[in-house]
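sharing a sequence plus its predicted fold:
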Amino acid sequence: MALAGSIAAGTGASRSTWLGVLCGAGAGAFWGLVFLAPELVRAFSPLELTIGRYACYGAMSAVLLVPRWKTVRAHMSRAAWIALVWLALAGNTVYFILLANAVHIGGIAMTSIIVGFLPVTVTVVGSRDHGAVPLAKLAPSLLLCAAGVLCIGWQAIAAPGETSLANRVIGLACAFGALASWSAFAIGNSRWLARLDAVSAHDWNLLLGVVTGLQSLVLIPVALWQADAVRTSSQWSSFLIVSLAVALLASIAGNALWNRMSRLLPLTLVGQMILFETLFALIYALIWEHRLPTLFEVAAFVLLITAVLTCLAAHRKPAAADDLVPLGEGGAH
């Protein structure tokens, strides 16, 4: 009976962890679609795509939030609203603009390598939290993660480039800016979700969407000033469809899954879940380009998946002596 109680207790923890991992994988699957968006609407600039995506995200969020607005607002403090503003900037508006410009100037390979270190930065910061898994136990997972990210962009980095040194520096700065911006978002968002028990992860995502949508409207004059091309009605139709699809799948569904995961997993494990976005982006790229993965890409798949599994193993806790209680004694529901 004691053994059965121990297994039951362990199974409950395992279910919570695996549910968090599945939510993280689902978020990565939706977020990976974002990398296809620029290819589908090449007639539009990264800034215009940013505005389209987040304006749709904001509008959808506002509609979904209306029925619960009074209840949600009652639980929102002034500090929480301020947090939403900077989280929307760090995780959505500023991050996406920096990322798009880094890709445009420095290329996908360089950007993916630098931004791909998000799991490392978030995990290192999370390891300083009270009760977190020590960094030494996470070192194998972090090294595997770094090796996997390097494999993804190695071939393109090794190829001769035509970009000038000045542009490389600017692209590098944008990529590091995107890395810092989303790292700040992942850490801050996770901690605010833990602090606001009365606000659901879904409602928090909708509030974030409304704030991001308002921020995107401020960028419209800049986009109009930069616009120098006339688009056809079919191009505008494609732009609207892609913006709506990315807003619904990546921003609404993907963010909701990410927030759910952030409440189920510790920050040291949350960081590793970002790897799923990299994996799915690579899968979608292979499908889009109608080709099989190269040797380096296969190595990246293996290394990144192993990194997640290694991180999960590092978070496993042995059953404490106090947990070895028969099912019929204390704690049974």
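Noted; the coordinates are in hand. Numbers count the residues shown, from 1 in each chain.

can we go C-alpha only for contacts and neighbour counts from here?
OK.

count residues in the vicinity of Ala100, would you?
Applying the criterion other Cα atoms under 10 Å, we find 25 residues in the vicinity of Ala100.

would you agree it is in contact with Phe44?
No - the pair formed by Ala100 and Phe44 falls short of the contact definition of Cα atoms under 8 Å, at 11.9 Å.

how far is the helix or strand harbouring Ile114 from where the chain is centred?
Under the criterion DSSP states H and E, the helix or strand holding Ile114 is helix 108-115. Here helix 108-115 shows a centroid-to-chain-centroid distance of 15 Å under the convention Cα atoms, centre = their mean, to the nearest Å.

now do that helix: which elements does it pack against?
Other elements packing on helix 108-115 under the criterion 3 or more Cα pairs under 8 Å, 6 or more residues apart in numbering; DSSP states H and E are helix 94-106, helix 135-158, helix 165-195.

second structure follows, compare the two:
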Amino acid sequence: MSSNTILRGILFGALAGAAWGLVFLAPELTREFSPWQLSAGRYLAYGAFAALLIAPRLRSVASRLGAPEWWALVWLSLLGNVIYYVFLSSAVQLGGMAMTSLVIGFLPVAVTIIGSRGHGAVPIRKLAPSLALGLAGIACVAWQSLSAGRSAADSSQQIIGFFCALGALVSWTTYAVGNSRWLARLHDISAHDWSLLTGLVTGLLSVFVALPAFTLLLEPHSHAEWGRFFAVSAGVAIVASLFGNACWNKASRLLPLTMIGQMILFETLFALLYGFLWERRLPTLLETAAMVLVTASVLLCVSAHRVVDEGGGH
């Protein structure tokens, strides 16, 4: 693995994090709508845009996929998009942002630990300093959330919310590992086309979320609220889902699984930055420490891979 490949992979990972971080603004901009409706709106729009972009070559691309690839697209779309977002939204509603961010914050660690078991991967002991700094950064974010004075849910709701957050953690970890491995096998399909196919399948699956979300859960809204909802759904679909997922798939092909796990930290970093801009304030001491620790974690991870590469390990 050359230094140029690593740098390109980090760039695409950072771009994906920058795009995904915008997802956290969507609920703030559309507070009148439920997470189920936001999820359905986002992924219906994602599916529609993906279908338009891949339509001219869909027949050619589809002819290169067999039943295993289509089934992989179904379960990856379910785990990485639909199920993950439902679990995440439920965890936030029932257990609060502090608990959810603490659990979901282990995503980079979970992906990296699983990736360290792969053939030719950097040993986990060499990644220990990077993981320790990443955990320290996550702890700073969680502590900041816990000290924000948010009202606590009752015990039963917190327990259910905690398990929903665990479900989201397992769901996205499985997706990240599975998606990276499928991209490594697909030599005739570009990362961009794989992302568009994932969007197409996600859009079809989100119909099953949209039916109850816009019938049983629908409440009266003004024309201005509906306009904002459609604008946010389309914006998130284009920037976060289409652009962000395409960048992530590109990074997944350029970087080993142990390193791609660290790239997820960019989402937290950019989500914090967008939050500061939205609230028109500077970061606190803990938030500043978290950003420094996250950045140091990624740089140490890069260093660990370069050392192995220069030593001729793999």
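Good, I have the coordinates. Since this is a predicted model, take the numbers as computed values, not measurements.

Ala198 of structure 1 -> structure 2?
For Ala198 of structure 1, the aligned position in structure 2 is Asp188, judged by TM-score structural alignment.

no, scratch that, I was asking about Val103 of structure 1
Using TM-score structural alignment, Val103 of structure 1 sits opposite Val92 in structure 2.

show me what Leu312 of structure 1 lines up with in structure 2.
In structure 2, the residue equivalent to Leu312 of structure 1 is Val302, according to TM-score structural alignment.

which SS class is that match?
helix (DSSP: H, G, I helix; E, B strand; the rest coil).

ok, now Pro160 of structure 1?
Counting by three-state DSSP, the backbone at Pro160 of structure 1 sits in coil.

which residue is nearest the middle of structure 1?
Here the mean C-alpha position of structure 1 is nearest to the C-alpha of Ile274 (Cα atoms, centre = their mean), at a distance of 5.4 Å.

that one corresponds to which position in structure 2?
Ile274 of structure 1 is assigned Ile264 in structure 2 as its aligned equivalent, the criterion being TM-score structural alignment.

which position in structure 1 pairs with Ala16 of structure 2?
So, by TM-score structural alignment, Ala16 of structure 2 is matched to Ala27.

show the subsequent helix or strand relative to the helix or strand that match falls within.
Of the helices and strands defined by DSSP H and E, Ala27 of structure 1 is found in helix 2-31. Once helix 2-31 of structure 1 ends, the next helix or strand along the chain (criterion: DSSP H and E) is helix 37-40.

whereabouts in structure 2 does that next one align?
Mapped onto structure 2 using TM-score structural alignment, helix 37-40 of structure 1 spans residues 26-29.

and that stretch, how far out from the chain's middle?
17 Å.

can you pull the contacts of the residue lying closest to the match of Ile274 of structure 1 once chain neighbours are set aside?
What sits nearest to Ile264 of structure 2 in space, not counting adjacent residues and going by Cα to Cα, 6 or more residues apart in numbering, is Pro108, at 5.9 Å. By Cα atoms under 8 Å, 6 or more residues apart in numbering, Pro108 of structure 2 lies in contact with 261-265.

counterpart of Pro108 of structure 2 in structure 1?
Taking TM-score structural alignment as the alignment basis, one finds that Pro108 of structure 2 is matched in structure 1 by Pro119.
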